[in-house]
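Enquirer: I'd like to go over a predicted model; first the sequence, then the structure.
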Amino acid sequence: MNDFEKTEEWPDAAPARMTELYDAVECLKEGHRELKRELRELEERAIEAAHAFAEGELQRLRELRPATRRFLLRLQSHRDWEEEVLHPFLRRYFNLDNKPTLLPSFWKLEKEYELAVSSMHAFTNMLDDLYDSADWTEIRQTTYQLIRSCHLIGKYFQAEERFVHPLAEQALTDIDYFYS
């Protein structure tokens, strides 16, 4: 076994040659874990709110607004970091264009991200338009908009992990191989 292989005693051991890329990949994984945990909590609260409403009651739904906005800010901050640090490296390393395509690509990820965030903003806009006199149907539609948004963002994370993580892992393997 060479210095770069993980041992049984240290299954999560880092490669022997630490790199900024390794740190970025770990930051990406940790960021996704945290964001997905927050997303699950937000979705659970939305589902609870959808089932707990008495006709005309908006308070539980309105309580989701600050959590949704905080999540969107954290998601945008994470996305900005990806676009500044990790994605440019991977695009250059693998010579990937940011053009429209049906295959997994950075362009497709960007569109999925835009759709998911737009959906979550639609929830906050719908919530802003609700009045205390809103009927059960309007309240339920608004709540389900948030639940749909959570699903879209979850799908975005899955797509990114299926596309970006293998690229990053391949680059790390290449670096380890180069230095072995």
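Expert: It's in.
Enquirer: for the rest of this, base every contact and every neighbour count on C-alpha atoms.
Expert: OK.
Enquirer: report the central residue of this structure.
Expert: With distances taken as CA atoms, centre = their mean, the residue of the chain nearest its centroid is Phe157 (4.3 Å).
Enquirer: number of nearby residues for the nearest residue to it once chain neighbours are set aside?
Expert: Closest residue to Phe157 apart from its sequence neighbours, by CA to CA, 6 or more residues apart in numbering: His32 at 7.4 Å. For His32, the neighbour count with other CA atoms under 10 Å is 18.
Enquirer: measure His32 to Gly154 for me?
Expert: 10 Å (CA to CA, to the nearest Å).
Enquirer: same deal with Leu86?
Expert: Leu86 is 20 Å from Gly154, by CA to CA.
Enquirer: against that first model, consider the following:
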Amino acid sequence: MMKIEAELEPLDSARTSAFLLLVIQLKSDHDRLKKKVDALYELSVSTSAAAAGAGMFQLLDQLRTDSSKLLDELDRHAKWEDQELFPIVMNYFNKKIEPTIMPSIWVLEKDHELALQFFDSFLELSGSMLSRLKRGAERYDIQMAGQLKQATDHLTQGCLILKGHFHMEEELLFPLMSEILTDIDYLFS
């Protein structure tokens, strides 16, 4: 990964290319998204471990808000990758006589889907809890604490999967993109 970071400086490139700008955007997006996932993970773990109290309602509501915002950003990022980045990488490597990267991309997509399922489960469970608490139908008790733990565990698991997903994606894509950038530099130097 160290090599790709050195190549992300446009002034170090023989010719700044549109592909280099895509690689820079990928790195930037991943760094930003990983920070948000880390923060959400920490909040989820601390909410799960927190004692019942008046602040629990606000913590759960904050988790839901942050989760929804992250899901929106992940959706935009995934669409950008599918429309802008992956077609170039796939096209470049499909022309070479090498094993296809399609199975690896497929695994990454399934990993992403699994994380989203955990997020959806958290949103469903926590939404139900908040709805019951708002209506005053239930008060926060030992059963509600168990439901909170279950909901936050789903969110925590989704965050862990996303952390692994970003790492695997970078381990797969950065060497490939480094090869493309090297070829571009050789072509224009």
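Expert: Here it is on my side, so go on. Predicted model only: the values in this text are computed from it and were never measured.
Enquirer: could you find the counterpart of the residue nearest to Phe157 of structure 1 in structure 2?
Expert: In structure 2, His32 of structure 1 lines up with His30, judged by TM-score structural alignment.
Enquirer: just the element for its match, please.
Expert: Here His30 of structure 2, judged by DSSP states H and E, is contained in helix 18-49.
Enquirer: mean distance between that helix and structure 1 after superposition?
Expert: Following the fit onto structure 1, the mean deviation recorded for helix 18-49 of structure 2 is 0.7 Å by mean CA distance after the TM-score superposition for structure 1.
Enquirer: and for stretch 173-184 of structure 2?
Expert: Here the mean offset of stretch 173-184 of structure 2 against structure 1 after fitting is 0.9 Å, by mean CA distance after the TM-score superposition for structure 1.
Enquirer: where does that stretch end up in structure 1?
Expert: Using TM-score structural alignment, stretch 173-184 of structure 2 pairs with 164-175 in structure 1.
Enquirer: can you map out the helices along structure 1?
Expert: Assigned by DSSP state H, structure 1 shows helices spanning 20-52, 59-62, 64-81, 87-93, 106-129, 136-179.
Enquirer: coming back round to it: if I look at the match of His32 of structure 1, how far off is Ala54 of structure 2?
Expert: Look at His30 of structure 2 and Ala54 of structure 2: by CA to CA, they are 35 Å apart.
Enquirer: do Met144 of structure 2 as well
Expert: Counting by CA to CA - Met144 of structure 2 and Ala54 of structure 2 are separated by 13 Å.
Enquirer: neighbour count: those two, which is higher?
Expert: Neighbours were counted for Met144 of structure 2 and for Ala54 using other CA under 10 Å; Met144 has more, 15 against 9.
Enquirer: show me what the more buried one aligns to in structure 1.
Expert: Mapped onto structure 1 by TM-score structural alignment, Met144 of structure 2 lines up with Asp135.
Enquirer: which residue sits closest to its match, ignoring its sequence neighbours?
Expert: Computed as CA to CA, 6+ apart, the closest residue to Asp135 of structure 1 that is not its neighbour in sequence is Gly56, at 5.5 Å.
Enquirer: distance of Ala18 of structure 2 from Leu181 of structure 2?
Expert: From Ala18 of structure 2 over to Leu181 of structure 2 the distance is 10 Å, taken as CA to CA.
Enquirer: neighbour count for these two, which is higher?
Expert: Each of Ala18 of structure 2 and Leu181 has its neighbours counted (other CA under 10 Å); Leu181 has more, 23 against 9.
Enquirer: that one reaches Leu21, doesn't it?
Expert: No - the pair Leu181 of structure 2 / Leu21 is not scored as a contact, 10.6 Å apart, by CA atoms under 8 Å.
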